[in-house]
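curious how this folds, go ahead:
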Amino acid sequence: MKPVLILLLLAGLAGTAGAADFTLTSPTVEPNGTLGTSQVFNGFGCTGGNVSPALAWQNPPAGTRSFALTAYDPDAPTGSGWWHWVVYNIPATVSALPENAGRVDGSGLPAGAQQGRTDYGVAGFGGACPPVGDKPHRYRFTLHALKTDRLDVPADASAALIGFMISGQRLGSVTLQATYGR
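From the prediction side, this is the model:
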């Protein structure tokens, strides 16, 4: 199956008009591949670079006024998954984030973009770190095209609250998934 088709199926967009053109790619992460050590957390018993992958997108839905990006592990043994990265208020004129854009201080993000608090307790990218012996976990990088210029959320908002706000403003989304296990 071609990577673009896989991305569309994961995002649930295959039947949506015009959605076939909305894509999310990465020179760092292969669709359905394995995350490299650069994208692994450095802590909690994991040793990695804790570097967010480079991501690029094209052909968002008509009417897109901003983007949000989430990185989520649905397999974390928490009962609610694990939020690894939340970026919102990405201007509609932006079509890529460079590798390591998810630094805690936000200095790698485009002007106006903000990072929400992850399940590691801080803003910024937090890499993969599944428990030893678990089956490989899935890591879903999802780009959301939004119909608003910005999400107004408190600076210390949880990933769940930001996700709720994203859901209310989403025009479309596309997902790039990879796995990692220890």
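
hey, let's count contacts and neighbours off CA atoms from now on
Fine.

which strands and helices sit next to the helix ranked longest in the chain?
The single longest helix within the chain, with elements called by DSSP state H, is helix 159-169. Under the contact criterion of 3 or more C-alpha pairs under 8 Å, 6 or more residues apart in numbering; DSSP states H and E, helix 159-169 touches strand 82-91, strand 137-146.

got the angle between the last one and helix 159-169?
Spelled out, that is strand 137-146. Counting by axes from the mean of the first three to the mean of the last three C-alpha atoms, to 10 degrees, strand 137-146 lies at 40 degrees to helix 159-169.

now the first one
Angular relation of strand 82-91 and helix 159-169 on a 0 to 180 degree scale: 50 degrees, by the same axes, to 10 degrees.

quick one: residues in contact with strand 82-91.
With C-alpha atoms under 8 Å, 6 or more residues apart in numbering as the test, strand 82-91 has contacts from 65-76, 102, 110-120, 123-128, 149-151, 159, 162.

sequence B follows; please return its structure for comparison with A:
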Amino acid sequence: MTNRFITAAGLLCLAFATQPVVAAGFTLSSHELTNGNFPNAQLLSQPYGFGCSGENHSPSFNWSGAPDGTKSFALQIYDRDAPTGLGWVHWQVVNIPASATSLPAGLAANSKGAPSGTLQTRTDFGVPGYGGPCPPEGQTHHYVVTLTALKVATLPGVTADATPALVGFMTKANSLGEATIHITQGR
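The predicted model follows:
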């Protein structure tokens, strides 16, 4: 009985430790994402072969109110409804310096124009850089944009070729708090 109690208590602690921390006053916004939708400029372009004809330009993001002790930020755009069984990571940007309060629109995959030290990592498209949304025709998907304040200046073991799962693990393990935007997009 004692071992079961200890195991149950340990699992409960682990569950609470892995929940996102919402930091009071930590906010995230984007001028391009209006009325809860991505405009055509941010949708996936034809060369990717998913049937969308957008311009595939990343949106800009602005934030404020980061938690005390923030040493860097990580940004992710995730489609939780993608027909993969696992969702789909559309964009991951890490090692954004703590002094930064924004990312510009149209960021190139090499991070030119981003704050110094910023790194874009591999997405579920298989390469670093932004890949816009493109839900299957007749479907509506829910996208979550998450900016995570981190307690480290650079994520350990993360390179441009790091998998979305590794980046997500290291981000959650070093999180001080999150700010999110929820977007519903149909086609």
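
tell me how the two chains score on TM-score.
For these two chains in superposition, a TM-score of 0.86 is obtained (TM-score structural alignment, normalised by the length of the first structure); 164 aligned residues with a C-alpha RMSD of 1.4 Å.

what about the residue of the first structure positioned farthest from its centre, which helix or strand?
Distance from the C-alpha centroid of the first structure peaks at Gly133, with 24.8 Å (C-alpha atoms, centre = their mean). With secondary structure defined by DSSP states H and E, Gly133 of the first structure is part of neither a helix nor a strand.

what does it correspond to in the second structure?
In the second structure, the residue paired with Gly133 of the first structure according to TM-score structural alignment is Gly138.

you'd agree its match is up against Gln185?
No. Contact between Gly138 of the second structure and Gln185 fails when scored by C-alpha atoms under 8 Å: they sit 10.7 Å apart.

please enumerate the strands of the first structure.
Under the criterion DSSP state E, strands of the first structure are mapped to 23-25, 55-58, 66-73, 82-91, 96-97, 114-115, 137-146, 170-180.

select, out of these, the one closest to Ile6 of the first structure.
strand 170-180 (8.5 Å; C-alpha to C-alpha).

that closest one aligns to what range in the second structure?
Aligning strand 170-180 of the first structure against the second structure (TM-score structural alignment) gives residues 175-185.

buried stuff in that stretch?
175-181, 183, 185 (16 or more other C-alpha atoms under 10 Å).

now do stretch 164-173 of the second structure
Applying 16+ other C-alpha under 10 Å to stretch 164-173 of the second structure flags 164, 167, 170-172 as buried.

same question, stretch 26-38 of the second structure
So for stretch 26-38 of the second structure, counting by 16+ other C-alpha under 10 Å, buried means 26-30, 32-33, 37-38.

name the surrounding residues that touch that stretch.
So stretch 26-38 of the second structure is contacted by 39, 59-67, 133, 147, 177-185 (C-alpha under 8 Å, 6+ apart).

start to end distance for it?
Start-to-end span of stretch 26-38 of the second structure (C-alpha to C-alpha, to the nearest Å) is 22 Å.

and it, how far out from the chain middle?
Centroid separation for stretch 26-38 of the second structure versus its chain: 14 Å, with C-alpha atoms, centre = their mean, to the nearest Å.

what's the mean deviation for the longest helix of the first structure versus the second structure?
Helix 159-169 of the first structure, aligned to the second structure and superposed, deviates on average by 0.5 Å (mean C-alpha distance after the TM-score superposition for the first structure).

next, the angle strand 66-73 makes with that helix.
140 degrees.

tell me how far the residue nearest to the spatial centre of the second structure lies from Ser58 of the second structure.
The centre of the second structure sits closest to Gln76, judged by C-alpha atoms, centre = their mean, with a distance of 0.8 Å. According to C-alpha to C-alpha, Gln76 of the second structure and Ser58 of the second structure sit 12 Å apart.
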